[in-house]
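Enquirer: Coordinates only, no sequence provided:
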């Protein structure tokens, strides 16, 4: 299972998905004119292979637009919303880094999921394991290496 998770992460990282302005707008709820304005201001970037060709946007840009829009709805100005969204990217990178530590994922017959987060730095014979119940309650435990 852990090999499948690793392959999935690597495949997603290699994907080169691009979406149109219309798709970006429909997915995020942000109007095309707002998206163009944000691009003009330098908050987001598009890809345009040739002059007079439609602009395309990456999934990364889609996430930025969602973040900016979220903070705008909370009452922030555009520049403040962009800054808040930009600061959040550090949190997302940290979570991705944590996710990359996952050594093993196991689903038990009772629906419980065990996620092995790897060895403790100061006790390498012990692993941190997240036990996730069928109702998604999480409990962290230390397990001896077996």
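Expert: Perfect, I can see it now. Model, not experiment: these values are computed from the prediction. Residues are numbered from 1 along each chain as shown.
Enquirer: Going by C-alpha atoms from here, please, whenever you check contacts or count neighbours.
Expert: OK.
Enquirer: List of residues touching stretch 139-146?
Expert: Applying C-alpha atoms under 8 Å, 6 or more residues apart in numbering, the external contacts of stretch 139-146 come out as 125, 126, 127, 128, 129, 130, 131, 132.
Enquirer: need the residues you listed in a markdown table with secondary structure and distance to residue 26, can you?
Expert: Compiled in a markdown table, the contacts of stretch 139-146 are given as follows (DSSP: H, G, I helix; E, B strand; the rest coil; distance: C-alpha to C-alpha, whole Å):
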| residue | secondary structure | distance to residue 26 |
| --- | --- | --- |
| 125 | coil | 50 |
| 126 | strand | 48 |
| 127 | strand | 44 |
| 128 | strand | 41 |
| 129 | strand | 40 |
| 130 | strand | 37 |
| 131 | strand | 38 |
| 132 | strand | 35 |
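Enquirer: here comes the other one, which I'd like you to weigh against the first:
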């Protein structure tokens, strides 16, 4: 994806706003809960247009994640902590895979299987290509000697 398309998608992600009522009804989190999460500093509204809170799409994703964790039995503090851990891990994975999308080979479109060429590494005195594989055995890496 070219850089301008990425910027536009990023702008949409940052600029799309959803009102507190829409978030509440869509995700099953009461407006009172959302205000409490704001007071605790876990989420922030982008704007309060005419007294109505609006949230960015990124914040809506965060709210959905926290709600899922609460439904799974986590405490609010634990859910927020886990969301921060996932955010950090996702950022690292995006950096690692930023250019890998050009080197993905789909081996079974229907099942979502494929291979990602991760680059070269040296193993002793030999060079090998690292390949990430998703197949019927799960996900794993293989070294293909050159």
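Expert: Nice, I can see it. All of these numbers come straight from a predicted model, not from anything done at the bench.
Enquirer: Report the TM-score for the pair.
Expert: Scored against TM-score structural alignment, normalised by the length of the first structure, the superposed chains reach a TM-score of 0.69; 138 aligned residues with a C-alpha RMSD of 3.3 Å.
Enquirer: coming back round to it: can you check the contacts of stretch 139-146 of the first structure and name whichever has the most neighbours?
Expert: Counting by other C-alpha atoms under 10 Å, residue 129 has the largest number of neighbours within those, with 23 neighbours.
Enquirer: Can you tell me what that residue aligns to in the second structure?
Expert: In the second structure, residue 129 of the first structure lines up with residue 131, judged by TM-score structural alignment.
Enquirer: With residue 120 of the second structure as the reference, measure out to its match.
Expert: Relative to residue 120 of the second structure, residue 131 of the second structure is positioned 9 Å away (criterion: C-alpha to C-alpha, to the nearest Å).
Enquirer: Walking through the second structure, point out its strands one by one.
Expert: Per DSSP state E, the second structure carries strands over the ranges 17-19, 47-49, 52-56, 104-108, 113-123, 126-135, 138-145.
Enquirer: so which of these gets nearest residue 35 of the second structure?
Expert: With C-alpha to C-alpha as the measure, strand 52-56 is the member of those nearest residue 35 of the second structure (9.3 Å).
Enquirer: in the first structure, what residues pair with that closest one?
Expert: When strand 52-56 of the second structure is aligned against the first structure using TM-score structural alignment, it corresponds to residues 54-58.
Enquirer: Go through the matching stretch and flag the buried ones.
Expert: When burial is assessed from 16 or more other C-alpha atoms under 10 Å, stretch 54-58 of the first structure yields the following buried residues: 55, 56, 57, 58.
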